[in-house]
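Engineer: Build the 3D model from these lines:
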Amino acid sequence: MGDNTESKQLAVAAGAALVVVDVQKGFEELGFWGPRNNPGADENIAALVDVWQETGRPVVFVRHDSVNPRSPLRPGQEGNDFKEYVEERRAKGAAGGGGAELLVTKSVNSAFLGSPDLGAWLTGQGAGQIVLAGIQTNMCVETTARMGGNLGYDVLVAYDATHTFDLAGPFGWRRTAEELAQASAVSLHGGGFARVLTTKEIVTAARV
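Structural biologist: Alright, predicted model coming up:
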């Protein structure tokens, strides 16, 4: 993701906020969601959180509280909980193992339309740059990236720290998770909403 010139110019701000979107147990229920892509996403998400905590940068954990009565993500179900590796890192943050942290809950696609107000918190932290990771690439990650770009944030998307699922659409069309993820990345990057990069590129820049 990104050419060599862009990689050399990449800078991750000292106050850049990592926004970890919907990394919840319910997304492990493939019988509900269908086939997924990028089996290495969780490892990359964990690596990003580790670096952000190590460097004292702010981290936002976003949880989707679904209003769909069939959804594994609805409140009161185990699937609504964060995955274990995320909870472990949240506990570390709560114990003082990093910078400022925030929990945002939402029932729509954009983390900017959750509670508490993400934009207000970012302003309070002085964060003009956000890095996005999580689930699903073409749903809540993409929507948050688009809205962040519209609001004037410098948005970076860690493509390989996201994943999605196969999806059926109109006219009998069906696209694989990988096709959807690539289309999302092209729209975000090519459309100027965000810079789509690899976890390695972002981690390397964050350690500088």
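Engineer: drop to CA atoms for contacts and neighbour counts, all remaining ones
Structural biologist: Noted.
Engineer: Okay, and Ile202 sits in which element?
Structural biologist: Following DSSP states H and E, the helix or strand that holds Ile202 is helix 199-206.
Engineer: List the buried residues in that helix.
Structural biologist: Across helix 199-206, burial judged by 16 or more other C-alpha atoms under 10 Å covers Thr199, Glu201, Ile202, Val203, Ala205, Ala206.
Engineer: What helices and strands are in contact with it?
Structural biologist: Here helix 199-206 touches helix 41-54, strand 154-163, going by 3 or more C-alpha pairs under 8 Å, 6 or more residues apart in numbering; DSSP states H and E.
Engineer: Can you tell me what sits against stretch 14-24?
Structural biologist: 45, 48-49, 52, 57-64, 73, 79-83, 86, 111, 122, 125-136, 140-141, 206 (C-alpha atoms under 8 Å, 6 or more residues apart in numbering).
Engineer: how about 6 Å then?
Structural biologist: 57-64, 81-83, 127, 129-135 (C-alpha atoms under 6 Å, 6 or more residues apart in numbering).
Engineer: here's the other one to compare against:
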Amino acid sequence: MTENAIEIAPDSALIVIDVQKGFDDAAFWGPRDNPAAEGNIAALMDAWQESGRPVVLVQHASPRPGSVLAPDQPGHAFKDFVADRVGREALHVTKTVNSSFYGTPDLGEWLTARGIRQLVVIGIQTNMCVETTARMGGNLGYEVIVPLDATHTFDLTGPGGLSLTAGQLAAATAVNLQGGHFARVVSTAEVLTAAKAV
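Structural biologist: Model prediction:
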């Protein structure tokens, strides 16, 4: 085992964040990055279920009027490839904010009750709910791994009209998480290889 090799714990929890149909609405969100994200998410879900590791599905219920992710909208539903992979044993967390640790049921309590200390965080959006959950996980003392290519985001405009592409935002997330010691940023292929090695 090399110094930089990833080790995936037998009880590592896969946190699948907000992979919902509303994110397919390009007119609402604008341009996105990483068209491979969904395939990588599916591969990780399959690997976790095959190995019997725990899976957590997080679903955003937006309180904002007109949001495609509002509970009364069709976009609130999980994308089909996720819904098709949901096992009865998976934890389903509903949230209204960016962090998956502020949802129902309480993710932290669920992890603590099972002694889980390693999280693999994937989903949508890279620089929003994925990054916020990873940062908070790091702050709470979990070992957090983010396979960045199992996430995606959208172009965004901020103060003074400053615009960044989805790719630029994803790169910033990678730097923030690993450079800030919140999480280790890796690839889906690396995680899949490590998960099979246990």
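Engineer: what's the TM-score here?
Structural biologist: The TM-score (TM-score structural alignment, normalised by the length of the second structure) is 0.97; 196 aligned residues with a C-alpha RMSD of 0.9 Å.
Engineer: returning to what we had before: make JSON lines out of the buried residues of helix 199-206 of the first structure and add distance to Pro69 of the first structure.
Structural biologist: JSON lines is the format used below for the buried residues of helix 199-206 of the first structure (distance: C-alpha to C-alpha, whole Å):
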{"residue": "Thr199", "distance to Pro69 of the first structure": "34"}
{"residue": "Glu201", "distance to Pro69 of the first structure": "39"}
{"residue": "Ile202", "distance to Pro69 of the first structure": "37"}
{"residue": "Val203", "distance to Pro69 of the first structure": "38"}
{"residue": "Ala205", "distance to Pro69 of the first structure": "42"}
{"residue": "Ala206", "distance to Pro69 of the first structure": "40"}
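Engineer: coming back round to it: could you give me the residues in the second structure that the helix holding Ile202 of the first structure aligns onto?
Structural biologist: Helix 199-206 of the first structure corresponds to residues 188-195 in the second structure, going by TM-score structural alignment.
Engineer: distance from the matching stretch to the first structure after superposition?
Structural biologist: Stretch 188-195 of the second structure, aligned to the first structure and superposed, deviates on average by 0.4 Å (mean C-alpha distance after the TM-score superposition for the first structure).
Engineer: Roughly how far does the spatially most central residue of the first structure sit from Ser7 of the first structure?
Structural biologist: By C-alpha atoms, centre = their mean, the mean C-alpha position of the first structure lies nearest to Ala133, the distance being 2.6 Å. Distance, Ala133 of the first structure to Ser7 of the first structure, by C-alpha to C-alpha, to the nearest Å: 18 Å.
Engineer: Spatially nearest residue to the alignment partner in the second structure of His189 of the first structure, not counting backbone neighbours?
Structural biologist: Per TM-score structural alignment, the equivalent position to His189 of the first structure in the second structure is Gln178. The shortest distance from Gln178 of the second structure to any residue other than its chain neighbours is 5.3 Å, reached at Arg184 (C-alpha to C-alpha, 6 or more residues apart in numbering).
Engineer: Does that neighbour touch Ile145 like I think?
Structural biologist: Yes. Contact criterion C-alpha atoms under 6 Å: Arg184 of the second structure and Ile145 qualify, at 4.8 Å.
Engineer: Show me what Gly172 of the first structure aligns to in the second structure.
Structural biologist: Match for Gly172 of the first structure (TM-score structural alignment): Gly161.
Engineer: Alright, that wraps it up for me.
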